[in-house]
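*Asks:* The following block contains a protein sequence and its predicted model.
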Amino acid sequence: MQVSFACTDHGLKAPRNGEHSKQNATSPNTTSQARARFRTVALIARSLGSFTHRYHHNLKESTAKLTGMKYRNLGKSGLRVSCLGLGDLEVHEGNFFSCLCQVAEQLMTIAYESGVNLFDTAEVYSGGNFEALFLACLLSLRRSSLVITTKLVCVCGCLKGSLQRMQLEYVDVVFANRPDSNTPMEEIVRAMTHVINQGMSMYWGTSRWSAMEIMEAYSVARQFNLIPPVCEQAEYHFFQRDKVEIQLPELYHKIGVGVVSWSPLACGIITGKYENGVPESSRASMKPYQWLREKIMSEDGRKQHAKLKELAHIAEKLSCSLPQLAIAWCLRNEGVSSVLLGSSNPSQLTENLGAIQVIPKMTAGIASEVDHILGNRPHSKKDYHH
């Protein structure tokens, strides 16, 4: 039997401008009461194995028929997420915060109206401005129609700070960055379990963890009756395949850990903009991305561009762009719950969201053609293609 609980806006909605101080003045216990209500519902829902938002279904019904957006379970949990999510907005230009907000609001609106319900946040996104940008856009959207995730290094303290900055009572999923080798796994799992039990998050996942580390976390959770992770954030694209196609599918089938993948365009390499060098306005031209510039200019980088030229012929045959082909290719993997898109302008995001229309064209024959050109398909016991 599957039981679903709806999380409404009542008592959980972020206060709008001017309301926060008023609420505190008239009802000092509002925040704690709201968190207590959410925690009660969350714990009951987890014990019964499923938790969904009331408005997820409405969002799906109102947009899926028009946009073709697909919704998948996050791993084998009961949380439904759009197969394309919005990650780092990459909004760095401009001298005024209002300019950044305007671009960010455009990007989030385009994503939301295209059926995206998964929004991945992190304190370091958009040059450290993302949480403030997200708050400015969040006020115009219904919280309960969104799946909001965030990433943490110092679990409890950082999450409380992020929630306060975004004026949220909770996030749906909190991701723990790769653990320090000196930190006991039991300590990490207990901390993430505490975060969930306190109502600050519904699920937790891992980010850039090895399959062995994820399995250790799962074992520790089972041993001490704690909460295990439900998904892993992992890099996945044409030139980075082994972990998502070999290691993680085994975890998906054994313990239900899914994948939220990022960088489907390999930091922009797959867009083709670096074909003739590094443009001055590109990310690779910036000092913090010297590593990317070196990668592009290396011998391996030149070989990758040669392969991209061949892949462009497949994209042309499918009447799509190369980035759309690359994103649809990522979504062919059954263990991938969602692919996070990073965008810097509305036209780029609109193009990338168009990958939804390419998914039905990703036949076994097309996948074989891509494998033949790339020449890097990992050897596995199973074929995990749809």
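*Replies:* Arrived safely, thanks for sending. Numbering: from 1, shown residues only.

*Asks:* C-alpha only now, for contacts and for neighbours.
*Replies:* Will do.

*Asks:* which residues of the stretch 1-150 of the chain fall in strands?
*Replies:* In the stretch 1-150 of the chain, the segments counted as strands under DSSP state E, counting those that start in this stretch are 71-73, 80-82, 84-86, 118-121, 147-152.

*Asks:* how much does the helix or strand that the longest one is followed by deviate in direction from strand 147-152?
*Replies:* Helices and strands here follow DSSP states H and E; after strand 147-152, the next one along the chain is helix 155-166. Relative orientation of helix 155-166 with respect to strand 147-152: 130 degrees, computed using axes from the mean of the first three to the mean of the last three CA atoms, to 10 degrees.

*Asks:* What are the contacting residues of helix 155-166?
*Replies:* The contact list for helix 155-166, computed with CA atoms under 8 Å, 6 or more residues apart in numbering, reads 123, 131-132, 134-135, 152, 169-171, 176, 191-192, 195, 200.

*Asks:* here's the one I want to compare it with:
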Amino acid sequence: MEFRHLGRSGLMVSEIAYGNWLTHGSQIEEDAAKACVHAALDEGITTFDTADVYAGTKAEEVLGRALKGVRRESVEICTKVYWPTGPGKNDRGLSRKHIMESLHGSLRRLQTDYVDLYQAHRFDFETPLEETLRAFDDLVRQGKVLYVGVSEWTADQIAQALKIADEMGFDRIVSNQPQYSMLWRVIEGQVVPLCEKEGIGQIVFSPLAQGVLTGKYRPGQPPPAGSRATDPAGSGFIQRWLRDDVLERVQRLAPLAAEAGLTMAQLAIAWVLQNPNVSSAIIGATRPEQVRDNVKASGVKLDAELMQKIDEVLGPVVERDPAKTVSPPTRP
């Protein structure tokens, strides 16, 4: 496993992170979830990503139990706040009240006294940004949060936060967690250039485009039983790529992966890691062998000719519109 700095901060993260959206506490049994976490640790993954809202807070509980007994200083635990975690009006958003209460709930569930990275899971248009950033800064000063980041924010929103932080002396954002893959490249136009300039790293999710880039979804055929496309919690998010024109082009990546000595999944993960602004790529898994296979993408260098061939194959079906930086609300 290779490691990179998280943006311009001193924090090192594993090139491949383990995330538990749609798996822990919902899609797979706890014993299987623990087996995947332990496989990740065995393969050198030290960065673990979750959120309070995943599986209605159960994902954090499962991750906390899976990491119990692991030397705390040897892992980086990242979680998020924004989406509703209860029925009340203040059980959501980025108000000071919800941030403080959500963080304390996350700490209890994760069985830790601090998180390495606390992220605003979306931008909150109903709360003054100054209030949000001051609450984050207070948590940093209390030692309960080491670094702060955001997820799925636009370049303008990130720029606003940086300006306020600089003016008010708050800790700056060090990371952004966007969707990024061979098929979804919308951050390249505006988000990445700003973040490169400001020292913000990307921790990208869905590098496999919800599994589409593994090649297991075939044009003209129904999704495999038990796949992400058949899971009610994630099927809405994957639908945009289940068109035959997309699936046909994805199948054309198979010989390119074979030529490079990689599986299609390894090729897709290695592709996002070629972007120097990417600090880490998040993978999920329902079986330990998936973890062991995907981590082999760490450290892989793809030559310019192969990168060009990938662009030629996928070009007509790639989404690049910066206006779509923020993913649909079906993915918390």
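*Replies:* Looks like it came in fine. Small disclaimer: the values here were computed from a predicted structure and weren't measured.

*Asks:* How close are the two chains, by TM-score?
*Replies:* The TM-score (TM-score structural alignment, normalised by the length of the second structure) is 0.85; 301 aligned residues with a CA RMSD of 2.0 Å.

*Asks:* Which one of the contacts of helix 155-166 of the first structure sits in the busiest neighbourhood?
*Replies:* residue 170 (28 neighbours; other CA atoms under 10 Å).

*Asks:* The second structure: which residue goes with that one?
*Replies:* In the second structure, the residue equivalent to residue 170 of the first structure is residue 114, according to TM-score structural alignment.

*Asks:* can you check residue 319 of the first structure too?
*Replies:* Using TM-score structural alignment, the equivalent of residue 319 of the first structure in the second structure is residue 261.

*Asks:* The stretch 1-150 of the second structure: helices as residue ranges?
*Replies:* Using DSSP state H, counting those that start in this stretch, the helices found in the stretch 1-150 of the second structure span residues 30-42, 58-66, 96-110, 129-141.

*Asks:* Tell me which of those is the most buried.
*Replies:* Counting by mean count of other CA atoms under 10 Å, helix 58-66 has the highest mean neighbour count of the helices of the stretch 1-150 of the second structure, with a mean of 21.

*Asks:* Residue 190 of the second structure against residue 155, yeah?
*Replies:* Yes. The pair residue 190 of the second structure and residue 155 qualifies as a contact (CA atoms under 8 Å) at a distance of 5.9 Å.

*Asks:* what about the counterpart of residue 166 of the second structure in the first structure, neighbour count?
*Replies:* When the first structure is aligned by TM-score structural alignment, the residue opposite residue 166 of the second structure is residue 222. The burial metric for residue 222 of the first structure, expressed as a neighbour count using other CA under 10 Å, is 12.

*Asks:* which element is residue 222 of the first structure on?
*Replies:* Residue 222 of the first structure is part of helix 211-223 when elements are defined by DSSP H and E.

*Asks:* quick one: that helix to helix 185-197, angle?
*Replies:* Angle between the axes of helix 211-223 of the first structure and helix 185-197 is 70 degrees (criterion: the same axes, to 10 degrees).

*Asks:* who wins for proximity to residue 371 of the first structure among the strands of the stretch 1-150 of the first structure?
*Replies:* Counting by CA to CA, residue 371 of the first structure lies closest to strand 84-86 out of the strands of the stretch 1-150 of the first structure; the figure is 22.7 Å.

*Asks:* Give me the buried stretch members for the closest one, please.
*Replies:* Within strand 84-86 of the first structure, the residues scored as buried using 16 or more other CA atoms under 10 Å are 84, 85, 86.

*Asks:* what does stretch 197-209 of the second structure give?
*Replies:* Residues of stretch 197-209 of the second structure classed as buried by neighbour count (16+ other CA under 10 Å): 198, 199, 200, 201, 202, 203, 204, 205, 206, 207, 208, 209.

*Asks:* The third one corresponds to which position in the first structure?
*Replies:* Residue 200 of the second structure is assigned residue 257 in the first structure as its aligned equivalent, the criterion being TM-score structural alignment.

*Asks:* Now do the same for residue 207 of the first structure: its match in the second structure.
*Replies:* Looks like residue 207 of the first structure aligns to residue 151 there (TM-score structural alignment).

*Asks:* which one in the second structure is aligned with residue 134 of the first structure?
*Replies:* Residue 134 of the first structure maps onto residue 63 of the second structure when the alignment is built from TM-score structural alignment.

*Asks:* Can you tell me the closest non-neighbouring residue to its match?
*Replies:* residue 110 (6.5 Å; CA to CA, 6 or more residues apart in numbering).

*Asks:* what does residue 211 of the second structure give?
*Replies:* Leaving aside its chain neighbours, residue 211 of the second structure sits nearest to residue 228 (7.3 Å; criterion: CA to CA, 6+ apart).

*Asks:* looking at it, that neighbour is touching residue 210, isn't it?
*Replies:* Yes. Here residue 228 of the second structure lies in contact with residue 210, judged by CA under 8 Å, at a distance of 6.9 Å.

*Asks:* okay, and the common contacts of those two?
*Replies:* With contacts defined as CA under 8 Å, 6+ apart, the residues shared by residue 228 of the second structure and residue 210 are residue 238.

*Asks:* wait, what's in contact with the residue nearest the centre of the second structure?
*Replies:* In the second structure, the C-alpha closest to the average C-alpha coordinate belongs to residue 205, at a distance of 3.2 Å (CA atoms, centre = their mean). The contact partners of residue 205 of the second structure, taken as CA under 8 Å, 6+ apart, are 177, 178, 179, 180, 281, 282, 283.
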